[in-house]
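Trainee: structure of the sequence below:
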Amino acid sequence: MPIADPSPVLRLSGRNPPHAFVAPSPAAPAGPPPARVHGTATGPTDGRLRRVFMVGCPRSGTTVVQAALSAHAGLLTLPETHFFAHLLGGFDAWLDDDMDACRAGWRKRLGLYWRPALHRRIAEEMQGIGHPLGAGYRWRAGWTGRASVRRFVAGLDEGARRTGRHGWLEKSPDHIAQVEAIQALCPDARFIHVLRHGEDVVASAIEGEARHARERAFSGGIGHWVRRWNRAAAAHLDAAGRPGHLVVLLEDLIAQPEREIARLCAFLDLPAPVDAGRWESPGHVADLQRHPWQTGALAQGFQTPQRKFEALFGPQMQSWIRSHLADYPLLRETLAQRQQALIAALDGDTGAVAAARGAACAGCPHAGTARTG
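Mentor: Here you go, the predicted model:
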């Protein structure tokens, strides 16, 4: 599974969805293979390592999903690396929905050579992860950003093979800002998007800012987190229904963990889990010394998180937040429509797949017309 090596100038393709950031290399596959409904007892049916990225707005439950999936799916996992966020940057431009600025920055950084300060920061983020890239992994002078990506992914592949895993799962929520670049550089990657109700995310982030002020992990204030959740929700919506992407709602996972974990494994073409509602947190999910706020998520598991919105905010602030957040029920409904065929396929309902595709084509200007020639 080679890593795509984009040309120095990455360009847009009119064949891709809006905001698609693609590598024009003719050798790169068009996208990840479609998810199969069933894996095998020994792993993926095609024998290829699964490269999985989990993204979302912080405080959305990504740590819980990561731990549960890693426990059941046989994937190598590790604490948040923020690798692509540090390497490629562009978060502020992404938050402003200025994708042209993001792409320009990505092109520049992929061609730059070794930067000591950047690599020290990445190394600090990856402390305590048990050398999943191999004990001999080192950053080297003379590596471009593009070479660093190749070595990073190859190291995770090596770690998965060395430990007998079906692939690996990298969970850094802020990589949602670099999804297009990651997909261009690693075309066979699959992305799991985790979405939680905006009110709960904002409340959790503000509480985290108060509890963990020393770490400065959730700074920015209420307005920032409202804006950040809205932008993440828009990114999830844009990805829903696209090949290689699955959006998971935290409330659904908590309500029906067996069903949702089974869907996730089917999406990755991995063996169906047994007793998915129970799991013990695997090693290297989180670095709790550096990220102590993740302790509660691992301890709670699939328990419904305590509702904090009304306790933290008064009536006026609640009204302001609700008026500025995207409409969650509408977002949920739209996501379900866009993922209808995929979810039906993951559940093995071929009739529902055909019906969903038929419904999607009903509004097509060519619907009902015969093609000749």
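Trainee: C-alpha only now, for contacts and for neighbours.
Mentor: Will do.
Trainee: any idea which helix or strand carries Arg332?
Mentor: Element membership of Arg332 [criterion: DSSP states H and E] is helix 328-338.
Trainee: run this one through as well so I can compare:
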Amino acid sequence: MPNAAEPQRLFVVGCPRSGTTLLQSFLAAHPAVHSFPETHFFYRLPAAASAPVGPDLVADLPQVAGFLGRPDTCWPSQPTVGAAVDTFLATADAVTAAAGATAWVEKTPANLYAIDLIEALVPGARFVHILRDGADVVTSLCANAAGWGSTYTVDQALDLWSECIAVSEAHRGRPGHHLVGYADLAQHPEDTLRAICTAVGLPYDPAMVAGRAEAARGLIKDFETWKGANVGPLEYAPRARFARSFDAATRAHIDRRVAAVVVPETAHR
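Mentor: This is a model prediction of the structure:
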């Protein structure tokens, strides 16, 4: 557990295009919460605290510091994983305190694959997982992945979604983990956010709903055009784009594969 001088450390995780930015924006609108753009830090670390940080991430550490809002951060030379994480935490904690906040949120979807490492090295870490209907996730992955330099076939997107669902479901009910459905968040934001706040130890504040779009503007990088909808009105139109994007045979294939994945109703209602 963090000591009294440390802020709460929250991680939003889930499959890409599942609503992680939407969830982050709601949380970041809380007056006691500070957040920052995706850092892509933790999932790129080796699994052992004593291991050296890989050269690609070492080269990107100044950029990570910039995302945290402290580009002058002094990282250890030839850092180990443990030393790099300590520097990240000290920087994030300091930025949060300077903002007058008592909690910070790191949202990088791929941190879903670094949960064990984060739990081992980040005292008091708590995770909010978001789950979304597979048909909508697959549609969005296939339509938007080129924006971040990737591509997905329908089955590759289904594989990724299924894998991410399995990871989140494996953590359902574990201490420090709370699972939320995208449909619930989009349709019933206040009730859903109240439940999240209870789970992570924050008081609910109406500013979370009222300030969501403005908070999103401060979290989305200039080139992240695929996140643009988060700065506008909250809309929920399940499977509307799915129906327009694929022919009948492909939709039927997606439906079969999605139906084969057991997801609690609150994750896709």
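Trainee: re earlier: starting at the chain centroid, how far to the helix or strand following the helix holding Arg332 of structure 1?
Mentor: Counting by DSSP H and E, the next helix or strand C-terminal to helix 328-338 of structure 1 is helix 340-346. Once both centres are worked out by Cα atoms, centre = their mean, to the nearest Å, helix 340-346 of structure 1 turns out to sit 19 Å from its chain's centre.
Trainee: so where is the next helix or strand after helix 340-346 of structure 1 in structure 2?
Mentor: Going down the chain from helix 340-346 of structure 1, the next helix or strand is helix 350-362, by DSSP H and E. Per TM-score structural alignment, helix 350-362 of structure 1 has no counterpart in structure 2.
Trainee: contacts made by helix 350-362 of structure 1 with the rest, please.
Mentor: Contact with helix 350-362 of structure 1 is made by Gln340, Ala341, Leu342, Ala344, Ala345, Ala367, as judged by Cα atoms under 8 Å, 6 or more residues apart in numbering.
Trainee: who wins for most neighbours among these?
Mentor: Of all the contacts of helix 350-362 of structure 1, Leu342 has the most neighbours under the rule other Cα atoms under 10 Å, reaching 26 neighbours.
Trainee: so who does it touch?
Mentor: Going by Cα under 8 Å, 6+ apart, Leu342 of structure 1 touches Gly241, Val353.
Trainee: please apply the same query to Ala207 of structure 2.
Mentor: For Ala207 of structure 2, the contacting residues are Ala29, His30, Pro31, by Cα under 8 Å, 6+ apart.
Trainee: now do Leu61 of structure 2
Mentor: Taking Cα under 8 Å, 6+ apart, we find Leu61 of structure 2 in contact with Trp75.
Trainee: that one and Arg70 of structure 2, how far apart?
Mentor: Distance, Leu61 of structure 2 to Arg70 of structure 2, using Cα to Cα, to the nearest Å: 11 Å.
Trainee: state the three-state secondary structure for Ile115 of structure 2.
Mentor: Following DSSP: H, G, I helix; E, B strand; the rest coil, we place Ile115 of structure 2 in the helix state.
Trainee: now which residue in structure 1 aligns to it?
Mentor: Using TM-score structural alignment, the partner of Ile115 of structure 2 in structure 1 is Val179.
Trainee: just give me the neighbour total for its match.
Mentor: Using other Cα under 10 Å, Val179 of structure 1 has 20 other residues around it.
Trainee: tell me the spacing between it and Pro116 of structure 1.
Mentor: Distance from Val179 of structure 1 to Pro116 of structure 1, by Cα to Cα: 25 Å.
Trainee: just to revisit the earlier point, secondary structure, neighbour count and distance to Trp226 of structure 2 added to the contacts of Ala207 of structure 2, as CSV?
Mentor: Compiled in CSV, those are given as follows (DSSP: H, G, I helix; E, B strand; the rest coil; neighbours: other Cα atoms under 10 Å; distance: Cα to Cα, whole Å):
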residue, secondary structure, neighbour count, distance to Trp226 of structure 2
Ala29, coil, 23, 21
His30, coil, 23, 24
Pro31, coil, 18, 26
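Trainee: circling back to that earlier point, neighbouring contacts of the helix holding Arg332 of structure 1?
Mentor: Contacts with helix 328-338 of structure 1, where a contact means Cα under 8 Å, 6+ apart, come from His197, Gly198, Ala233, Leu237, Ala240, Gly241, Val247.
Trainee: which ones are touching the fourth one?
Mentor: With contact taken as Cα under 8 Å, 6+ apart, Leu237 of structure 1 is in contact with Leu331, Thr334, Leu335.
Trainee: now these in CSV, with neighbour count?
Mentor: Shown next, in CSV, are these (neighbours: other Cα atoms under 10 Å):
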residue, neighbour count
Leu331, 16
Thr334, 14
Leu335, 21
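Trainee: and which of these is nearest to Cys186 of structure 1?
Mentor: Checking the contacts of Leu237 of structure 1 against Cys186 of structure 1 with Cα to Cα, the nearest one is Leu335 at 25.0 Å.
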